[in-house]
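J.: Have a look at this fold, sequence not included:
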């Protein structure tokens, strides 16, 4: 009697496929070269301003701005900071920009929540109205606002002029009103991407409308709020029109007006003016670096959905 013995099974090891690295062709190299050229084109004015601010005006007037430097120093920065009185103007700008950003984000989040999460009738029309407000040229309403602010009374502790005109309140109000439309548009579209189940679970747990807004929805919008806050602070910080129209007292003007103090009546040292411009631009750069992670996250939200 013979027994048939089968050969023992052999173990086969699965070999993972080797992924070939994408080849970098001339097209990819061309894209990188184009992006580098565009970046340099945008950075060229800033680089030239920093370079000019480190050189004496006599040297640039003799050899030109694109010549090799003989002497580099930070004297112009110290002179620009002291001669223009930038400390006072920095404080004035913060008094205008910080409340303006907070009020714009706060009121815009209210409207965006009502439009995107509460399912109100006419929400699309309301969103279109807020968005269309950004299409109105600001210069069109300069004269009506000037007349209106001169007729709105305020107590003395709020305004030295006893009116809305020549006060920080006028600039903050205009900045907030003009920026709310853009913030509503961005926040409403972001809130629509949030899972509806989170809000439904909060309703089941007995959360009211304020709890749904403040404790459920708003914390999820932190990246979008950070991105908008960075943009809004940059825009309000760099604005010069509204402060020039609604503020007549030179001691209340924002930082953008401090550069005018560096201009002479008959002669302007443009190297000194370049140093002042670099100093004025530093706070916006610091804000962007501090909120860079949230800013980039806010810009890329929703890019992988769909």
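T.: Perfect, thanks for sending it. The structure presented is a predicted model; accordingly, all values stated were derived computationally and were not measured. Numbering: from 1, shown residues only.
J.: can we go C-alpha only for contacts and neighbour counts from here?
T.: Fine.
J.: packing partners for the longest helix along the chain?
T.: Under DSSP state H, the helix in the chain containing the largest number of residues is helix 86-117. Contact here means 3 or more C-alpha pairs under 8 Å, 6 or more residues apart in numbering; DSSP states H and E; on that basis helix 86-117 packs against helix 123-132, helix 168-192, helix 222-238.
J.: Reformat those as JSON lines; add distance to residue 114.
T.: Output for the helices and strands packed on helix 86-117, formatted as JSON lines (distance: least, C-alpha to C-alpha, whole Å):
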{"stretch": "helix 123-132", "distance to residue 114": "8"}
{"stretch": "helix 168-192", "distance to residue 114": "9"}
{"stretch": "helix 222-238", "distance to residue 114": "17"}
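J.: Can you add distance to residue 67 and mean neighbour count and give these back as TSV?
T.: Below are the helices and strands packed on helix 86-117 laid out as TSV (distance: least, C-alpha to C-alpha, whole Å; neighbours: other C-alpha atoms under 10 Å):
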stretch	distance to residue 67	mean neighbour count
helix 123-132	48	15
helix 168-192	42	21
helix 222-238	31	21
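J.: Below is structure B, check it against A:
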């Protein structure tokens, strides 16, 4: 028997620290999944059954009727479209601006670049609730063409909500992308300069393709955060038909009675797009989480 066979047959020892880490991660994952699983479980049970036997009882009847009712009564396709009109441009503009600023800060010796990075990062520390009244007042005074806003101001327009998301999310993206671009060898841009590449060519053709893991991770996070936003749309939009998907659940509440199983079905339908985005960008998201972990 060779030494290689002995090594292969030797049982793999699991260190106690690693076992505890895996147990902790599994416990955290279950804790995060419990609310979603309870919502799914409640959404496929009749309300009469849960009111009599409780939400944690064994089911007698399972039905998907609530999903059809929620889709119809809450007018979800219309609100999905409203959310996409806000979320998709906001994510694209945020990543473009943040990546260009991060490129300038990380690749060029700009005076005050570190101070600029600190200011971008510090902007994320401002509580949005403290800025509601000033922003509301400013939005009422900024004019817009009538085809962009019925009120002819930035208030009650998709553009106004997009701009506020871009303003609040750019700082975080600049911080992440700048740190990632710092790990890219500067010899690549120096070689591009020797070949006659300008600033735009260095950014678009050299650095940006190397930042796909970071951009994928940020796109997943930003879309989730903007998609789930309720505060800014509630404050800056007054027309009900322009509201995003997070407000559609209100359409399922009755004046004197609320079917919480129907609310659960609507909540699951509202959450599906973010789950789909994560599944589509899962590979880039995981790669983005470990960015720079193997760098010395």
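T.: Received, thanks. Worth saying up front: this structure is predicted, and the values here are computed from it rather than measured.
J.: So which of the helices and strands packed on helix 86-117 of structure 1 is nearest residue 65 of structure 1?
T.: helix 222-238 (26.1 Å; C-alpha to C-alpha).
J.: okay, that closest one sits on what stretch of structure 2?
T.: Counting by TM-score structural alignment, helix 222-238 of structure 1 falls onto residues 212-228 of structure 2.
J.: Contacts made by that stretch with the rest, please.
T.: With contacts defined as C-alpha atoms under 8 Å, 6 or more residues apart in numbering, stretch 212-228 of structure 2 is touched by 83, 87-88, 90-91, 95, 165, 169, 173, 176-177, 180, 245-246, 274, 277-278, 281, 284-289, 291.
J.: From the residues you listed, keep the buried residues only.
T.: 83, 87-88, 90-91, 95, 165, 169, 173, 176-177, 180, 245-246, 274, 278, 281, 284-285, 287-288, 291 (16 or more other C-alpha atoms under 10 Å).
J.: What residues sit buried inside the longest helix of structure 1?
T.: Within helix 86-117 of structure 1, the residues that qualify as buried are 86, 89-90, 92-101, 103-105, 108-117, counting by 16+ other C-alpha under 10 Å.
J.: closest one to residue 203 of structure 1 among the helices and strands packed on helix 86-117 of structure 1?
T.: helix 168-192 (16.7 Å).
J.: Now for residue 213 of structure 1: which residues touch it?
T.: Neighbouring residues of residue 213 of structure 1 by C-alpha under 8 Å, 6+ apart: 110, 113.
J.: Just give me the match in structure 2 for it.
T.: Using TM-score structural alignment, residue 213 of structure 1 lines up with residue 203 in structure 2.
J.: how close does that match get to residue 292 of structure 2?
T.: 20 Å (C-alpha to C-alpha, to the nearest Å).
J.: repeat for residue 271 of structure 2
T.: 31 Å.
J.: now do residue 71 of structure 2
T.: Distance of residue 71 of structure 2 to residue 292 of structure 2, given as C-alpha to C-alpha: 43 Å.
J.: mean offset of stretch 269-280 of structure 2 relative to structure 1 (after superposition)
T.: Average distance, stretch 269-280 of structure 2 versus aligned residues of structure 1 after superposition (mean C-alpha distance after the TM-score superposition for structure 1): 0.3 Å.
J.: and what of stretch 92-107 of structure 2?
T.: Stretch 92-107 of structure 2 sits 0.7 Å off on average (mean C-alpha distance after the TM-score superposition for structure 1).
J.: Identify the residues contacting that stretch?
T.: 110, 113-114, 117, 166, 169-171, 173-175, 177-179, 181-182, 186, 203, 207-208, 215, 218-219.
J.: And stretch 34-50 of structure 2, by the same measure?
T.: Residues outside stretch 34-50 of structure 2 that contact it (C-alpha under 8 Å, 6+ apart) are 55, 57, 59-67, 259-265, 267-268.
J.: Buried ones in that stretch, by neighbour count?
T.: Neighbour counts over stretch 34-50 of structure 2 (16+ other C-alpha under 10 Å) mark 39, 40, 41, 42, 43, 44, 45, 46, 47, 50 as buried.
J.: And for stretch 145-165 of structure 1?
T.: 145, 146, 149, 154, 159, 161, 162, 163, 164, 165.
J.: can I get those in CSV with secondary structure?
T.: As requested, the buried residues of stretch 145-165 of structure 1 are exported to CSV (DSSP: H, G, I helix; E, B strand; the rest coil):
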residue, secondary structure
145, helix
146, helix
149, helix
154, coil
159, coil
161, coil
162, coil
163, strand
164, coil
165, coil
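J.: how far away is residue 60 of structure 2 from residue 53 of structure 2?
T.: Going from residue 60 of structure 2 to residue 53 of structure 2 by C-alpha to C-alpha gives 10 Å.
J.: er, residue 207 of structure 2 actually
T.: Looking at residue 207 of structure 2 against residue 53 of structure 2, where the rule is C-alpha to C-alpha, the gap reads 59 Å.
J.: The two - which one has more neighbours?
T.: When neighbours are counted by other C-alpha atoms under 10 Å, residue 207 of structure 2 and residue 53 differ, and residue 207 comes out ahead with 21 against 11.
J.: Pretty sure that one sits in a helix.
T.: Yes. Counting by three-state DSSP, residue 207 of structure 2 is part of a helix.
J.: tell me, what residue is most central in structure 1?
T.: Nearest residue to the geometric centre of structure 1 (C-alpha atoms, centre = their mean): residue 231, 1.2 Å.
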